[in-house]
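Enquirer: build me a structure from this.
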Amino acid sequence: MTTTAAPSPADLWPAPHVASPVDVTVTLPGSKSLTNRALVLAAVATGPSVVRRALRSRDTLLMAAALTSLGSAVDTSGEDWTVTPGAFDRDAGVDCGLAGTVMRFVPPIAGLARGSVAFDGDAHMRTRPIGEVLTALCSLGVEVRDDGRGTLPFTIAGAGAVRGGSVTIDASSSSQFVSALLLAGATYDEGVEVLHRGAPIPSLPHVEMTTTVLRAHGVEVDDSVPDRWRVAPGPIAPVDHLIEPDLSNAGPFVALAAATGGSVTVRDWPAVTTQAGDALRDILTAMGCTVERVADGVRFTGPERLRGVDLDLHDVGELTPVVAALCALADDPSVLRGVAHIRHHETDRLRALATELAGLGADVTERPDGLELRPADLHGGVFHTYADHRMAHAAVVVGAATTGVLVEDVATTAKTFPDFAGAWTGVTGGSAAS
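Expert: The predicted structure is shown next:
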């Protein structure tokens, strides 16, 4: 967990306290995970593609800039982004910022470049794992220069083509290791076969999302054997994608219904999706909420009494901060398990959550793979975010039920949700957010 200096008063945002049940409808921006997968495949397709309702956020703009630096043209001027593939025939530099998808998804296609592609990012990104992907690329015929660190910064020395073949990796710390290789696999001379050997892969629905998007582009994917994926070599067809709303970003909004005993409807919630955020329907039901599909989308209605839960969140670890915030408000003890891997996200999320929730009076115990939370009286104070958008989401949920919560660096939410603070203020003020 990255420590930060004491925030100045200008960095502290008063989280709105909600004194009565809300009744609102929200329209969410598009999915970051789907947008960035669509952008990568469009950049190596056989013709132009359109990514409709693309998420405009720091992570997705970094991806667009990375692909443009390689030689594709990504027009982000409108709501719908046009991607025109180009020759990767130049030296390039890629700023990963804090975007794991940029750091992991772009190097495998950078191997196709005729030139050197240098990768770096924000300071914390130099601690996030990428070594498995770099080692795999080396075994598939890509030259990687990282001085043996297995972290940022590194350089991909592209040779214009990648041999490909079979590779064994340990993806137990991130499902993005698998997705990164699969997204590029069809462009390799021999395709790619990825074998996972290690503890169960976290956030596995994200790999299913990757295979679904690949098939939409006409790519042949064989995932019939557990922990093995084969992508056949061949053309990647241009596709116009309509991006779903980001259901993980629905977390704080639907939690608002649970925390206040009110009602929140999320517009355009897809009937079928591979997004991890879809699990919020089952999680909030377990905590006592009523969840129902309505004409506009899905409505979440909070209970009179918020129940504690015992949950394994291994496959949906990104939801842990918001769920932990709700558990801190619940009337029963809770246990959240199976998420040791989120220690390697934007920050050590388990350590950060335990520290910040305890700072507001929560009775919380940090476990190696999760958290235990027991009922306690919460109070106001500063909630540090560690430049992590999901930590800010947890902070505002607690703030909705607790007076005097000050969120440090709420602007970090721009990573995946532009003007989150404005949208949250609109919802907690009783008006619709969009």
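Enquirer: from here on, just use CA atoms for contacts and neighbour counts.
Expert: OK.
Enquirer: what is the end-to-end distance of stretch 280-294?
Expert: Using Cα to Cα, to the nearest Å, one end of stretch 280-294 lies 16 Å from the other.
Enquirer: so the closest residue to Leu373 other than its chain neighbours is in which element?
Expert: Across the structure, with Cα to Cα, 6 or more residues apart in numbering as the measure, the residue nearest Leu373 apart from its sequence neighbours is Val364 (4.5 Å). In this structure, Val364 sits in strand 363-367 according to DSSP states H and E.
Enquirer: and the gap between the residue nearest to Leu373 and Ala54?
Expert: Counting by Cα to Cα, the gap from Val364 to Ala54 is 38 Å.
Enquirer: second chain to compare with the first, below:
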Amino acid sequence: MTDTLWPAPVATTAVDATVTIPGSKSVTNRALLLAALAGEPGWVRRPLRSRDSQLMADGLRALGVGIEETVNNATGGSGGGEAWRVIPAPVLRGPARIDVGNAGTVMRFLPPLAVLADGPVHFDGDPRSYERPQHGVINALRALGARIDDGGRGSFPLTVHGSGALDGGPVELDASSSSQFVSALLLSGARYNQGVEVRHVGGPVPSLPHIRMTVEMLRLAGVQVDAPEDGGEKDVWRVTPGALLGRDMVVEPDLSNAAPFFAAALVTGGRVTVRDWPAHTTQPGDQLREIYTQMGGSYRFTEEGLEFTGTGRIRGIEADLHDVGELTPVIAAVAALADSESHLYGIAHLRLHETDRLAALVKELNDLGGDVTETEDGLRIRPRPLHGGVFHTYEDHRLATAAAVVGLAVEGVEVENIATTAKTLPDFPQMWRDLLAGAAARA
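Expert: Sure, this is the predicted structure:
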């Protein structure tokens, strides 16, 4: 594995940089699917171009949806002028074969769409996709009348036997392992004959902001949605059947991907601005502002975006990350460099993500000399002097960026498979080098 190791650069001075973060994966993949369901062509502008978004686009193309990729340099702004024109198919095509990779949005969002195809749609993916929970989507679609062959596994590979339509209506599901189960049904629900009413039964739903993102994007596409946050019934979401509008949608920067860059400001006592930070957003990554402020930094909005400044001192934190679990790996990396203990909780569902993120963080940080223990629903991190070594990523992009953050302050950290960051940050290694090169040039 030595030929795949990436020496994490050490910061020799405080960073001072302005960064352009690519578009949001969560927004891009929802926008592509909603555009595919619309009654007329639409545009998705400044999309994230990554493995996950390419898998979504390719999956939609397999169903007969046209997606034309263009670049208009006159558009300007973050992400340049790249845009995807989405041309809905009059009838979704089957038979088809779709590769979900290890992308949660693709594996959860496309089967509820595939029931509308005019033939069988076979889904397969990376080996890890076989282990990730899919039962919530499968069981709900069956309860709504869909025919799905999964060999009784409740996971991939599987075949959805599309019949061109689905009655829809009320359905119960347990979304305590993934909020994507709810979003998956809501996104296609307007095209079901009776719409859909999703009632969650089970423990707390993680990452609720992602469901709010789904609801807001559906409403922008002209869909009527009743949601709990609007005074509706707790844990119940209703989508009324109807046509979707083709829209011209501009994708926000992926705020969760700002986590390592703002962490660099915290760790080095520097300053990082992320361009085009939205004043209003449903992205969970917006909570970085408050979390990192508690850990010793400060932020302000500028004409360019959001500026975050560190002091070089990092405080430990007691934080419920249930709604923002995807931020945990980088926050844990920062906490391992703090001056006091941290307790991160509400994140038991991370055991079912791209890898078991809790077990992975414990092993990798402790192998570098850390003192991290796994609790029932999180991590307890007691800072210790760390040393160099190999940081394994388990093909998980957020573990790779966490390793880079540790490497800022610890010499000799080597990251196994840094290329896995291509899942949401295709140019991360170069972005990271540029971040530090700018600081070194000013020193």
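Enquirer: list the residues that contact Asp377 of structure 2.
Expert: Under the criterion of Cα atoms under 8 Å, 6 or more residues apart in numbering, the contact list for Asp377 of structure 2 reads Tyr345, Gly346, Ile347, Ala348.
Enquirer: rewinding a little: compare Val364 and Ala54 of structure 1 (neighbour count), which wins?
Expert: More crowded of Val364 of structure 1 and Ala54, by other Cα atoms under 10 Å: Ala54, with 28 against 24.
Enquirer: the more buried one reaches Ala38, doesn't it?
Expert: No: with contact defined as Cα atoms under 8 Å, Ala54 of structure 1 does not count as touching Ala38 (9.3 Å).
Enquirer: quick revisit: and the residue nearest to Leu373 of structure 1, what's its match in structure 2?
Expert: When the structures are aligned by TM-score structural alignment, the residue of structure 2 matched to Val364 of structure 1 is Val372.
Enquirer: ok now do its match, which residues does it touch?
Expert: Contacts here follow Cα under 8 Å, 6+ apart; on that basis Val372 of structure 2 touches Val362, Leu365, Asn366, Leu379, Arg380, Ile381, Arg382.
Enquirer: swap in Gly288 of structure 1?
Expert: Gly302, Pro303, Arg305, Leu306, Arg307.
Enquirer: state the pair within those that is farthest apart.
Expert: Gly302 and Arg307 (10.7 Å; Cα to Cα).
Enquirer: those two: which is more packed in?
Expert: For Gly302 of structure 1 versus Arg307, neighbours defined as other Cα under 10 Å are more numerous around Gly302 (27 against 21).
Enquirer: the more buried one reaches Ala259, doesn't it?
Expert: Yes: with the criterion set as Cα under 8 Å, Gly302 of structure 1 and Ala259 qualify as a contacting pair; they are 6.9 Å apart.
Enquirer: what's the equivalent of Ala114 of structure 2 over in structure 1 in contact with, if anything?
Expert: Counting by TM-score structural alignment, Ala114 of structure 2 lines up with Ala110 in structure 1. With contact set as Cα under 8 Å, 6+ apart, Ala110 of structure 1 has these partners: Leu70, Phe88, Val117, Ile156, Gly158.
Enquirer: the first one -> structure 2?
Expert: This means Leu70 of structure 1. Using TM-score structural alignment as the criterion, the counterpart of Leu70 of structure 1 in structure 2 is Leu63.
Enquirer: with adjacent residues omitted, what lies nearest to that match?
Expert: For Leu63 of structure 2, the nearest residue in space outside its immediate sequence neighbours is Arg93; the separation is 4.6 Å by Cα to Cα, 6+ apart.
Enquirer: distance of the one you found relative to Arg30 of structure 2?
Expert: Arg93 of structure 2 is 20 Å from Arg30 of structure 2, where distance means Cα to Cα.
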